[in-house]
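1. A predicted structure for the sequence below; I have some questions about it.
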Amino acid sequence: MTTPQKAAPNAARRKEASRRAILAAAFELLQDVGYARLSIEGIAARAGVGKQTIYRWWPSKGAVIFDAFLMLSEGGGGEPVVLPDTGDLAADLTAVLHATVAELNDPRYDQPMRALATEIAHDPELADAYRERLDGPMKEAKRQRLRSAQRAGQLADDLDLDVAVEMIWGPVLNRWLHRSGPLTAEYADRVIATALNGLRPRPSGR
C-alpha cells in the first residue's frame, strides 16, 4: 500500500502571511508607542519573526510603515485609483475632499501619515517610493478628473493641471500637516469654491 504524499507547503503563501503579520504588527505598535519609540526590534518581537526577516524586505522602519499604510488604505487590493466622474465637477471634488478630510482626521491614519511625512523629508529612497507608488498615481487620478472637466468645457483648455491639483488639495494637506486650523468639511468647501471661482472679482450683475 502506497503512503499518500503530503502536499509541499506553499512557500509563497507563507511569505505573504509573514509579510502581512509584520505590517500589521508595525501598524499596531505605532498606535501603542508612537513613531519615535518604534523600532525594527519591536516590530519583529510583536510579529514573532527575526529582525533579519524584516531587513530582508525593508531597509528601514519608515519603509515598513509605508507598506503598512498602503495595506490599510488599499485594503490589500491595490486597485488603481479612480476619482468619481458624475459630470458635476464641484460635486465630485466635494465628495473627494470630504473623504480626504475624514481620512486625515481618522486616528488610524494620523500617526502613520505624520510618521511618513517626517521620514520622507529625510529619506530620499522612501521619498522616491512614495512618489512612485502613492503620490504619483493619486496625482494622475486627480489630473484625469480635471482633464475630463476640461473636455466637458467646465475648465479652461489652457489650465495647468498640475498647479490646479496643488490649488485644490494642497490647502487641505497643509492645514492637516501644520495643524494651522480646524480641518473640516466646511473648510474643504471653501477651498473648492475659491479654486473653481477664481480670485478675481465676479461681475456685479449690472
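-> Received the coordinates, thanks. Numbering: from 1, shown residues only.

2. okay, CA-based contacts and neighbour counts for the rest of this
-> Will do.

3. Centroid-nearest residue for the protein?
-> Leu134 (6.0 Å; Cα atoms, centre = their mean).

4. biggest helix in this protein by residues?
-> Counting residues, the longest helix in the chain under DSSP state H turns out to be helix 11-33.

5. for comparison:
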Amino acid sequence: MADKAAPDSSRRSERSRRAIFDAALSLVGEVGYDMLTIEGIASRAGVGKQTIYRWWPSKAAVLLDAFTADTDEDYAAGLPDTGDLAADLKFVLRATADEFNDQVFQAPYRALAAAGANDEELSRTFVARLLEPGIRVYVERLRAAQEAGEVADDIDVRIAAEMVLSPFSQRWLMRTGELTYDYVDTLVDQALRGLRPRG
C-alpha cells in the first residue's frame, strides 16, 4: 500500500489565514467595529479562536492585516506616468474615490482609523503599512513631474503630495462632502496651480 503524502501545513495555514481575513472584513461591514469579536471572526472563518490568538493579539491586528494584505501589490506599479501630471492624478484619484465610496472598503478603513485614534501602536502600524506607501507613490510621481518641468524646482514634493491627498481624506473621514469626480478634478487643478513653475 502506497504511503500517503503528509498534509501540507503551510497550505492549510494559508487557507485558514485567508478565511480569517475574509471573515474579519465581511463582519466589520455587517456588525461594525465595536461589535466585532475574535469569537465572531473564528466562527465565520471556521477556525478555533485559539488559532487566531496564535497569530494575532487582538481584533484590530486581525483587521489591519486583512485590510493591508495586498497593499504591496497595489502600490508596486506606482502611479501612471503619461507625461500629463494633471490627467494622471485625476485618473488615480477618481479610481480612489470609487473605492472610498464602496461600502466594502469603507467599513474596515473607518474602523481602523477610529481604533487608531485611541491606540498609538495601531496608528503607527496603520500609517507605516497603508498611508505611507500610498503617499510615497504620489511623491515619486510628483518628483518625476518636477524633473520634467511640470512642477517648480523649489517645491517640496512630500508636502505637495499631502496637499493633494489631505483634503480628499479629510472630506471622506469627516463626511463634509461627497467624493465626486468633479471634486477630485477641482482638487487636482487647484493644487497644481500652486505647484507649477511660475511664468
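-> Everything's here; your move. Being a predicted model, the structure only gives us computed values, none of them experimental.

6. coming back round to it: trace the residue nearest to the centre of structure 1 over to structure 2, please.
-> For Leu134 of structure 1, the aligned position in structure 2 is Leu130, judged by TM-score structural alignment.

7. what does Ala63 of structure 1 give?
-> Match for Ala63 of structure 1 (TM-score structural alignment): Ala61.

8. which one is that match nearest to, not counting chain neighbours?
-> Leu122 (7.6 Å; Cα to Cα, 6 or more residues apart in numbering).

9. Show me where structure 1 has its helices.
-> 11-33, 40-47, 51-57, 61-74, 89-104, 107-122, 124-130, 136-151, 161-178, 185-197.

10. mind giving me a markdown table with those and columns for mean neighbour count?
-> Below are the helices of structure 1 laid out as a markdown table (neighbours: other Cα atoms under 10 Å):
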| stretch | mean neighbour count |
| --- | --- |
| helix 11-33 | 17 |
| helix 40-47 | 18 |
| helix 51-57 | 14 |
| helix 61-74 | 20 |
| helix 89-104 | 17 |
| helix 107-122 | 16 |
| helix 124-130 | 15 |
| helix 136-151 | 18 |
| helix 161-178 | 16 |
| helix 185-197 | 16 |
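
11. Can you check which of the ones you listed gets nearest to Pro203 of structure 1?
-> helix 185-197 (11.8 Å; Cα to Cα).

12. Return the mean post-superposition distance for the closest one against structure 2.
-> For helix 185-197 of structure 1, the mean deviation from structure 2 after alignment is 0.7 Å (mean Cα distance after the TM-score superposition for structure 1).

13. That helix corresponds to what range in structure 2?
-> Going by TM-score structural alignment: helix 185-197 of structure 1 matches residues 181-193.

14. which residues sit against the matching stretch?
-> Stretch 181-193 of structure 2 is contacted by residues 86, 89-90, 93-94, 97, 151, 160, 163-164, 168 when judged by Cα atoms under 8 Å, 6 or more residues apart in numbering.

15. Taking the residues you listed, tell me the two that lie furthest apart.
-> Ala97 and Val151 (24.2 Å).

16. ends of stretch 174-185 of structure 1, how far apart?
-> Distance between the two ends of stretch 174-185 of structure 1: 15 Å, counting by Cα to Cα, to the nearest Å.

17. List the contacts of Ala160 of structure 2.
-> So, once contact is read as Cα under 8 Å, 6+ apart, Ala160 of structure 2 ends up touching 139, 142, 191, 195.

18. Can you find the partner of it in structure 1?
-> So Ala160 of structure 2 corresponds to Ala164, using TM-score structural alignment.

19. got it, and Asp22 of structure 2?
-> By TM-score structural alignment, Asp22 of structure 2 lines up with Ala24.

20. Report the contact partners of that match.
-> With Cα under 8 Å, 6+ apart, Ala24 of structure 1 has these contacts: 47, 68.

21. Distance check, it against Leu93 of structure 1.
-> Taken as Cα to Cα, the span from Ala24 of structure 1 to Leu93 of structure 1 is 32 Å.
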